[in-house]
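>>> task: produce atomic coordinates for the following.
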Amino acid sequence: MKKDYPVPAGYLERETEVKKSRFIARVAPVGSRDEVKAWLAQAQKDHPDARHICWAYQIGRPGSAAEAAMNDDGEPSGTAGKPILNVIQYKDMGDVLVMVIRYFGGIKLGAGGLVRAYAGAAERVLSAVDRVVRQPVIEARVTLSFADEQPLRHWCELHGASVDSVDYGPSVHARVSVPENRAQQFGAFCDAQKLDYSFER
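This next block holds a predicted model:
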């Protein structure tokens, strides 16, 4: 069961300048490593001439994240990715990626200056982005026929649930994320449709 926690409401970009170096900070909501890779690829495409694209992300509940990672992208070790991740953790936000794109301005900042610049860029964009609360959801496994798939998807659309995966074999197996407060209604729907289901606790 996933508990509620704040996540970024959407994508946002903020730019700062420190001793002629440009720091372009981007924040984006992410739910998987593939989404992180897609955002990083987009940043590289948008800024092919940038000296560094440093980043950090945290997926899952703040304080007990399922996954977190960081990258200094050529900056001295510990001067970029770690300060960005520290700000993410301080902001108590989950499912979040922060990228800081740097264009070098010709003046070296030193290790302490880099830490302050990257942390400051991350702080600025995370303070500006709107937050939404990720509602608690419960995972369900459903066995159904091909004919039942469309009614299931329709119910999910109407009730804020999502079909996360579907495996097609002799019968169809679906994984569904159901808002915790809709679990009873979901069970009633499955009973009415004569679908075999179970909740993962």
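
>>> please count neighbours and contacts with C-alpha atoms only from this point.
Fine.

>>> can you name the next helix or strand after the longest helix anywhere in the chain?
As assigned by DSSP state H, the longest helix anywhere in the chain is helix 110-128. Remark: after helix 110-128, the chain's next helix or strand is strand 131-134, criterion DSSP states H and E.

>>> make sure S77 is indeed in a helix.
No - S77 is assigned coil when assessed by DSSP: H, G, I helix; E, B strand; the rest coil, not a helix.

>>> count the neighbours of it for me.
12 (other C-alpha atoms under 10 Å).

>>> D49 now?
With other C-alpha under 10 Å as criterion, D49 counts 10.

>>> how close does it get to Q58?
Separation of D49 from Q58 (C-alpha to C-alpha, to the nearest Å): 27 Å.

>>> also this sequence, please, to line up against the first:
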Amino acid sequence: MQPYPIPAQPVEVSEEIKKSRFITLLEPTPGVEAAKAFVQLIKSRHPAARHHCWAYVAGPPNDSQQLGFSDDGEPAGTAGKPILGQLMGSGIGEITAVVVRYYGGIKLGTGGLVRAYGNGVQLALASLPIKQKVPQAEFLLQCDYGQIAMIETLLQQVGGSILQSEYGAAVDIRLSLPAYEAAEIVNRLYNLSRGSLLLQPV
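Below you'll find the predicted structure:
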């Protein structure tokens, strides 16, 4: 699995359109449960708002299994889908957008609503700081004490890490490797150790 961008921190933007106030909030949410929890949090913070429309891409940006959206009482297709469309177009993963609307008494029409919800998210995305997430894969490894330094050096070079070590007659190590190049790293370790180090995927 390739690295992908995720939000580095939350963002909030607010705008008024024909007396209605739209507050767009973006939040890093790794997983569907985190996304749903954020939606509930915003609803509890804005109980007087007329609508809390939302969408999320809760996993990697290309994972269609972790998408969701809601119009929350707005006409069908005028809020949740435009919000989701902006999130998917951004190529960012593990992100949830909630747009809170305080109704100002003037109807915007379906086209006006689509623009209001979509543009709010577009505006928030423009100021969103992002960072790269590198999906990890875990492996088990048994090695001699004399091989630990070589293993640690290689892990530093490739962005891996030791999660757990148990010292006995030999050393049992649980380690984490960048998933997208794990197979190549496993081969490098095998070659460096002249075939004595075999990694078992967890």
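
>>> where along the first structure do the helices fall?
Using DSSP H, helices in the first structure cover 33-46, 81-90, 110-128, 146-159, 183-193.

>>> closest one to L97 of the first structure among those helices?
helix 33-46 (6.9 Å; C-alpha to C-alpha).

>>> contact partners of that closest one?
28, 30, 53, 57, 97, 99, 101 (C-alpha atoms under 8 Å, 6 or more residues apart in numbering).

>>> so for the first structure, the centremost residue is which one?
With distances taken as C-alpha atoms, centre = their mean, V30 lies nearest the centre of the first structure, 1.9 Å away.

>>> and that residue, what's its match in the second structure?
V30 of the first structure maps onto T29 of the second structure when the alignment is built from TM-score structural alignment.

>>> let me see the contact set for that match.
Applying C-alpha under 8 Å, 6+ apart, the residues near T29 of the second structure are 35, 38, 58, 94-96.

>>> top of the residues you listed by neighbour count?
T96 (31 neighbours).

>>> now it, nearest residue through space, not along the chain?
Y56 (4.2 Å; C-alpha to C-alpha, 6 or more residues apart in numbering).

>>> for that neighbour, which residues are in contact?
Contacts of Y56 of the second structure (C-alpha under 8 Å, 6+ apart): 35, 66-69, 84, 87, 94-97.

>>> ditto for F186 of the first structure
With C-alpha under 8 Å, 6+ apart, F186 of the first structure has these contacts: V178.

>>> how about 6 Å then?
F186 of the first structure makes contact with no residue, according to C-alpha atoms under 6 Å, 6 or more residues apart in numbering.

>>> kindly report the same for Q136 of the second structure.
177-179.

>>> do the same with V98 of the first structure
26-27, 55-56.

>>> for stretch 23-40 of the second structure, what is the distance to the chain centroid?
Its chain's average C-alpha position is 10 Å from that of stretch 23-40 of the second structure, according to C-alpha atoms, centre = their mean, to the nearest Å.

>>> er, stretch 67-85 of the second structure I mean
20 Å.

>>> do I have it right that Y102 of the second structure meets P47?
No - here Y102 of the second structure does not reach P47: they are 10.2 Å apart, not a contact under C-alpha atoms under 6 Å.

>>> burial count for A182 of the second structure?
For A182 of the second structure, using other C-alpha under 10 Å, the count is 20.

>>> for it, which non-adjacent residue is spatially closest?
A137 (7.2 Å).

>>> for the equivalent of E139 of the first structure over in the second structure, what are its contacts?
When the second structure is aligned by TM-score structural alignment, E139 of the first structure is paired with A137. Contacts for A137 of the second structure (C-alpha under 6 Å, 6+ apart) come out as 176-177, 179.

>>> which one of the helices of the first structure lies closest to E13 of the first structure?
helix 110-128 (6.5 Å).

>>> can you give me the angle the closest one makes with helix 81-90?
30 degrees (axes from the mean of the first three to the mean of the last three C-alpha atoms, to 10 degrees).
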